[in-house]
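> Everything below, folded, please.
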Amino acid sequence: MASKGLLCSCLQDYLGAIRGKVPGESSGSKSSTTIIKGEVVIIRHGESDPEKSVFVQICSCTEDKPGSGKGKLSEQRRPKGGKSYDFNGMKATKYIIKFRVELDFGIPGALVIKSQHKQKFFLQSATLQTLHPIHFHCNSWIYPFQLTKADRVFFSNTSHLPNQTPGGLRDWRQEELKSLRGNKTGERKEWDRIYDYDFYNDLGNPDKGREYVRPVLGGSRSHPYPRRGRTGRPPSKADPLTESRPEKINLDIYVPPDERFSPKKLSEFISNSIQAIVHLLIPEAKLLFKQDSGSFRSFEETSSFFSSNKNQVVEGQVKQTLKNMVPEKLFKEVIHASNQNPVKFPLPQIIAENELAWMDDEEFGRQMIAGINPAKIQCLEVFPPQSKNGVRSSIKESDIKNNLDGLSLTEAMNGWKILILDHHDYLMPFLNRINTKGVCAYASRTLLFRRSDDTLKPIAIELSLPGSSYASEINMVILPASHGNEAALWQLAKTHVVANDSVHHQLISHWLQTHAVLEPFIIATRRQLSVMHPIHRLLDPHFKDTMHINALARSILINSGGVLEKILLSGEISMELSSEVYKEWRFDQQGLPDDLIKRGMAIKDSNPTGVRLLFEDYPYGADGIEIWTAIKTWVTDFCSIFYKDDNSVKSDIELQAWWSEIKNIGHGDKRNETWWYKMKEFSELTQALTTLIWIASALHASVNFGQYAYAGYPLNRPTLCRKFIPKEGSIEYAEFLEDPDKYYFKMLPERFEMSLAVALVEVLSQHTSDEVYLGQRPSEWTDNEEVKHKFDKFNAELQKIERKIMERNNDPRLKNRCGPVKIPYKLLYPDTSNNGPKEGITGKGIPNSISI
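This next block holds a predicted model:
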């Protein structure tokens, strides 16, 4: 590769040639200067014209004075001649800009922008026309200088390790990172581009009453938790350790500007939530819509829930509450759309083919490996199962021996034929607190037998309650049955298991293990890795919108009195429960191969994936390991371009500061754990980066975008139970015998809670129109041709995987791919094509990031 000096010389010769200037001619006259032309793309926000109020400079990679660390700066210029066009459904304007510079100016490496504009605007991109076009992938809000008191700096799409930074950009690089870290004081304003950490001390609202008090998560041994982005709101009046909350629900919670939804996405998010507005966001909804109270009484009523057309519009008190929650423009859009569109939930896939197939035992087992929580099940290692405190399960060999297809227990165990869905240990300590206010929950263990065709047959369910003394339990074992009252009891037991699984899915698999654990990595990346750092560029697409959606979750979903507390059996201890599970979290076990091995679903192997599944027809494992391997190959290819050996990893000062901050601050409650990678070897870097991208893309997609297909029909995945299994001889048992179906529907959540749960999963299952999927990036995201070539290779591999997934879904031997409900497994289908719109509930596609 040519040296920077040679590149600058070539550029000067080139510019001189097109201006008729002889190389080496003395400077000082107009003939010793040249024009660099360019363009900037702005997405307009407001009515005033940026042509009159925005000033741009370019900064050279060449130092102004040797050793100064400061590049040569051009004169300030204003963008001119705006031409508007449609950009992804938004109005974008392309402006021309020209700079007169000295012939020895060098290669431009940064843009410096000062906005005297009265309003913020969104800078999409910029391009400078030199010997080779220089691209700036901006994607950022620009706020008025009078608010920020600072210019904005954008670096070109050329990546540099810290020790390879061009001399003219060294100071800019350091100053930009320093400004992003802030000073850890003050309440954040909308325009503050500052990244800092805080505890989850904003979930409770003690000023509203004792019932809204919640423990601070993070910073203690009793309640460890990943850190979240700091907002700096003042403490509440009732508790100085708890951050105050707005009096009314507010969707405009602070996140740094570069982490905010695009204008179009925010509009779509609100519009997609129209059906959920009265259920999801308005506390008064249950009183305003009385038809949502009470319980369903029959399967026919639950089916009509999706076919009825309520024709509700947002009116009165609901309208006023909504107006206080969203910006004026979005409020008008929501009102217009709600008046045009009736409140009607689409038919979930789970009942589209057959309204009762979800009750099948085979489907019950299949959803544990191909549903929306497929990474909880594991192979049973010891029979009978036992708790961490040594308490043994009450399931006996005699309970299951007739359901092992002729095998002995030893033969079944040795052949990895017995699996367990274990919702016991983490729930048991909380059950006495959970089982109040009409909630009836057990801790559960479900044993399943893997048949010769790899379908799973449930063979026993154990439901447990705390006993009267420490470590004692009251256990009930229920066995499968196909007829009479025993079959009805078996269905009740399966319902309790699925309610447990719903809690684990929402709080642990979905929220904690993707959304929450990733946020500290995002903050550390912004604070410690310059935008021009190659690892920053690699990870940036995988962080899109995550901090914003997490902030919205803290505002309306996981807070005290929020949606999850209303619908989950864990109620007000929901987040405390997730903190308890975080105690067992290890970053080095979040990669798919290690997770599969830990759960006994695969063994180490010398093949390219590094593991071998213990049975072929495990849809999440089979598709997932191919996606993981493709990501690992891409990451390794990318990093090999910039890091030549282990020493180059160890000597990268920004990378080492990044990793240190993640361990010691972002996941500070885990700082003393020995399992953290040392980040001294190339292999550790690629493993960590692959894990991060896996979590942000494929893992999140696997637990999120199938939610409406499966949980949109709440009988398939109820979120709580209101009755225990009736004991023989009790009044409840007599009630059960009189009408088992009636007892079953009384056990389910009430109609309002069901509606709220359906509204939630409908919103969460939506893809928005600006989604960018795994294997996709803007065409000019990097100027490195070798990187582009490796990325094209990654995209091609994902397309091969897509074809394999379709082949597997069409293979009649692989019965777990579709199951009795006929839902093909596509939750790990990358969907790399650019053909047609992808928004809506598609049940496929792996977005680059946790963006919903």
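
> Only C-alpha atoms from now on, for both contacts and neighbour counts.
OK.

> ranges for the helices of the stretch 151-300 of the chain?
170-181, 263-272, 274-276, 285-288, 299-307 (DSSP state H, counting those that start in this stretch).

> Of all those helices, which one is nearest Q146?
helix 170-181 (16.6 Å; CA to CA).

> so which of the helices of the stretch 151-300 of the chain comes closest to F430?
Of all the helices of the stretch 151-300 of the chain, helix 285-288 comes closest under CA to CA, at 27.7 Å.

> Which residues belonging to the closest one are considered buried?
For helix 285-288, a neighbour-count test (16 or more other CA atoms under 10 Å) marks A285, K286 as buried.

> One more, please, to line up against the first structure:
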Amino acid sequence: MRSIPSLPQNDSPAQQELRLATLTQERQVYAYNFDSRLSPLGIAAQVPRQDNFSFVWLDGVATTGLQLLGNVLAIGAKLFDNGEAIQNDAGLSELELRRVEGTYRELTDGFSRLSDRTSRLHQAPRSPAVTLIADVIERPRTLLKAAGQKLEETAGVAIVSELATQAALDAPAIGQDILDLIDTLLKKLLSEAGDLFLKYLGLYGKAASLDNYTAQFSLLQPPSVASNYETDLIFARMRLAGPNPALLQGIAALPEKFPVTDAQYQSVMGSQDTLARAGQEGRLYLLDYAVFQGIPTGQTSGGQKYIEAPLALFAVPAANQADRKLRAVAIQCSQTPGRSNPIFTPADGTSWSLARLHVQVADGNYHELIAHLGLTHLILEEFTLSTHRQLAPQHPLYLLLTPHFQGTLAINNAAETSLIAPGGPVDQLLAGEIKASTQVSIQAVANQSINQSFLPRALAARGVDDASKLPDYPYRDDALLLWNDIRAWVSDYLAIYYNDDAAVRSDYELQAWVTELASPDAGKLKDVTEGGGGIQTFEYLVDLTTYIIFTASVQHAAVNFPQRTVMSYTPALPLAAYAPAPTSVEELPPSTELTHLPPLQMAFLQQAVTFGLGNVYFTRLGGYDTYLREPWFADARVWPALEVFQKRLRATEREIGQRNLSRIPYETLLPTAIPQSINI
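Take a look at the predicted model:
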């Protein structure tokens, strides 16, 4: 049973000494590394064993890996007979065909081995060792020390103890085998041999039609957006309920660098409306991707990659209109207006479609580098490290926050060592050179004001908080419900331990925690203290804690899971263009879009990465006890507040369900679809 939490200033001198000794040890375990691909940001120097991936998480990853690998093998099923290539539409040589057959055998063998290892994860004894399995999931190190004793106590049979102990000892190795196997198979598909295999399967080179992208989904269900992404309605809606739903900015007037005319505006919004009127009424909205201006771009087997720094104008019809959905009005593909950088509107046919595609490329890169990697994963890395280094395990804030950090150090380490490594998936898929892309993420963290990131403030700062001006904004509306649910829970929980502001100011562990977060030699986070420094009030502590939990759960879910439901179909949101943006308004054949879209091998990689990252759900918001044999919170005073929180989440689930009856459904922020932490 965990001890009842306490504030350090209320402990005895002996207890305070014990807390300090524990923290001294933890600072060695949770050390900073400032010399990585993410330098100068501090990341964990190592992933402590207790922070490694759990077995339940590994099961989800393995299952997703089997789905993806099975999909590839299904595409190739009709092209092989007993492992032998039976046709050669790709014009490969005999030697190349033999290599293709070798790759096919490796993949089928990999599928069998992955399936076997997944099955072995499920073989730990179930009864009488249910309590043991809970520990396997959460605390491998504790289990290894006590497995035999626990089973003897519950079963009284030595052989059961021996078997369970062996299962516990085997499971970490099985889990590592799964991760190594998935990594090996991915590298195989990224290799020269993988290229030959994809050529043989018809998954390589420029697409002849959009059907080639749909054909990449053999056993997988294509996202619903595959059937409607080319409409302006869905293009506009992605700003409000897509993978990157927190960038749209309300404006009163257009910037000089984006000189849209009233005639262009009225071609979409009607002759009775004007830019001046819409701006005055708060109905104009802007996307500005200036962050990508001049970024060095990379090359792949598909050729030179391109990314622009576009501006896009959107507007909401006036209040007297029946349909007040956001509409796409105009696009300028780079920052400086001129004859070679015209403004496109929906009246411009294929040229408009190409301009829209280049906005999507910029949005996809912004999403992955800033909204996703930078403002969820990397920021939470700093909170995770500082919490372990400055708050003793019996601190109430430590107990509240650590479930929301489960798996974060491990997944961030995997990203730093593999995903964003030179030649890795991000380097292959995104438009910029990998060093330049990584720098975008680093700068996003450095520039982010934590205090201005609290959801109500962030919405107001972007001018999108007023539902009368922007009525249909699913992300805003659902996220606010969840922010309020989390804030009420945090306030109720912390009020058990902090009687007043003086208790907050006297908590020297808490003050050391926030000092480290803001330190230029440690967390490096911007605007993470109150005026005067430190944390001065209970209300600020509640807001900051709410932000941490919201970011780890709701915000990460908002940007992570649409990778599967939108981005796995590459034409809907390509991560790089393969031709420059149009420089004139002219009639072009619709097939021109295919020259701008990624080649099929890059689309295949985008499908694998985004489906994989968007298909693993581990833990659920509010489910602190899900994998434990006893309550996570030992203090019985917490239980009523937790029950209220869980009831609020169920009510929010019903409210979102009702909203989805009268809008295009947005299911990303259903509470049952939101994990507790950033673990994928």
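
> Closest to the centroid, which residue in structure 2?
The residue lying closest to the centre of structure 2 (CA atoms, centre = their mean) is N560, at 3.0 Å.

> Now do the same for it: its match in structure 1.
Matched by TM-score structural alignment, N560 of structure 2 corresponds to N704 in structure 1.

> ok, now which ones touch that match?
By CA atoms under 8 Å, 6 or more residues apart in numbering, the contact set of N704 of structure 1 is I372, H510, L764, S765.

> Isn't the second one up against F705?
Going back to what we said before, that points to H510 of structure 1. No - H510 of structure 1 lies out of contact with F705 (CA atoms under 8 Å); the separation is 10.8 Å.

> And those two? Which one has more around it.
Between H510 of structure 1 and F705, counted using other CA atoms under 10 Å, the more crowded position is F705 (28 against 21).

> The nearest residue to that one once chain neighbours are set aside: how many residues sit nearby?
Spatially, and ignoring its direct neighbours in sequence, F705 of structure 1 is nearest to S765 (4.5 Å; CA to CA, 6 or more residues apart in numbering). Other residues lying near S765 of structure 1 total 23 when counted by other CA under 10 Å.

> Looking for the alignment partner of S444 of structure 1 in structure 2.
Superposed on structure 2 with TM-score structural alignment, S444 of structure 1 falls opposite P310.

> burial measure for that match, as a count.
P310 of structure 2 has 28 nearby residues by other CA under 10 Å.

> Kindly report the same for V611 of structure 1.
Neighbourhood size, V611 of structure 1 [other CA under 10 Å]: 19.

> Can you tell me how far it is from D595 of structure 1?
11 Å (CA to CA, to the nearest Å).

> same deal with P830 of structure 1?
Distance from P830 of structure 1 to D595 of structure 1, by CA to CA: 21 Å.

> Which residue of the two possesses the greater neighbour count?
Shown here are P830 of structure 1 and D595; by other CA under 10 Å, P830 has more neighbours (25 against 16).

> Tell me the residue in structure 2 aligned with the more buried one.
Aligned by TM-score structural alignment, P830 of structure 1 pairs with P671 of structure 2.

> Then L177 of structure 1?
Counting by TM-score structural alignment, the partner of L177 of structure 1 is L23.

> thought that match was touching Q394?
No - contact status for L23 of structure 2 versus Q394: not in contact, 11.0 Å apart, counting by CA under 8 Å.

> Compare neighbour counts for those two and give me the winner.
Neighbour totals were compared for L23 of structure 2 and Q394, and L23 leads with 20 against 16 (other CA under 10 Å).

> Pull the contacting residues for the more buried one.
Neighbour list for L23 of structure 2: H388, R389, Q390, L391, A392 [criterion: CA under 8 Å, 6+ apart].

> Okay, and which of the residues you listed map to helices?
H388, R389, Q390 (DSSP state H).

> Tell me where the stretch 151-300 of structure 2 has strands.
Counting by DSSP state E, counting those that start in this stretch, the stretch 151-300 of structure 2 has strands at residues 249-251, 284-288, 299-300.

> So which of the ones you listed is the most surrounded?
Mean neighbour counts were compared across the strands of the stretch 151-300 of structure 2 using mean count of other CA atoms under 10 Å; the top stretch is strand 284-288, at a mean of 23.

> just checking, what packs against it?
Applying 3 or more CA pairs under 8 Å, 6 or more residues apart in numbering; DSSP states H and E, we find strand 284-288 of structure 2 packed against strand 249-251, strand 311-315.

> As JSON lines, those with distance to F344 of structure 2 would be great.
Below are those laid out as JSON lines (distance: least, CA to CA, whole Å):
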{"stretch": "strand 249-251", "distance to F344 of structure 2": "20"}
{"stretch": "strand 311-315", "distance to F344 of structure 2": "9"}
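
> between those, which one is nearest to K145 of structure 2?
Comparing those by their distance to K145 of structure 2 (CA to CA), the top pick is strand 249-251, with 54.4 Å.

> after superposition, how close is that closest one to structure 1?
Superposed on structure 1, strand 249-251 of structure 2 shows a mean distance to its aligned partners of 1.4 Å (mean CA distance after the TM-score superposition for structure 1).

> Give the aligned range of that strand in structure 1.
Against structure 1, strand 249-251 of structure 2 falls on residues 378-380 (TM-score structural alignment).

> which residues of structure 2 fall in strands?
Using DSSP state E, the strands assigned to structure 2 run over residues 32-33, 43-44, 80-81, 84-85, 249-251, 284-288, 299-300, 303-304, 311-315, 327-332, 343-344.

> Next, format the ones you listed as CSV and append distance to H556 of structure 2.
Formatted as CSV, the strands of structure 2 follow (distance: least, CA to CA, whole Å):
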stretch, distance to H556 of structure 2
strand 32-33, 23
strand 43-44, 19
strand 80-81, 41
strand 84-85, 43
strand 249-251, 20
strand 284-288, 21
strand 299-300, 29
strand 303-304, 31
strand 311-315, 25
strand 327-332, 26
strand 343-344, 33
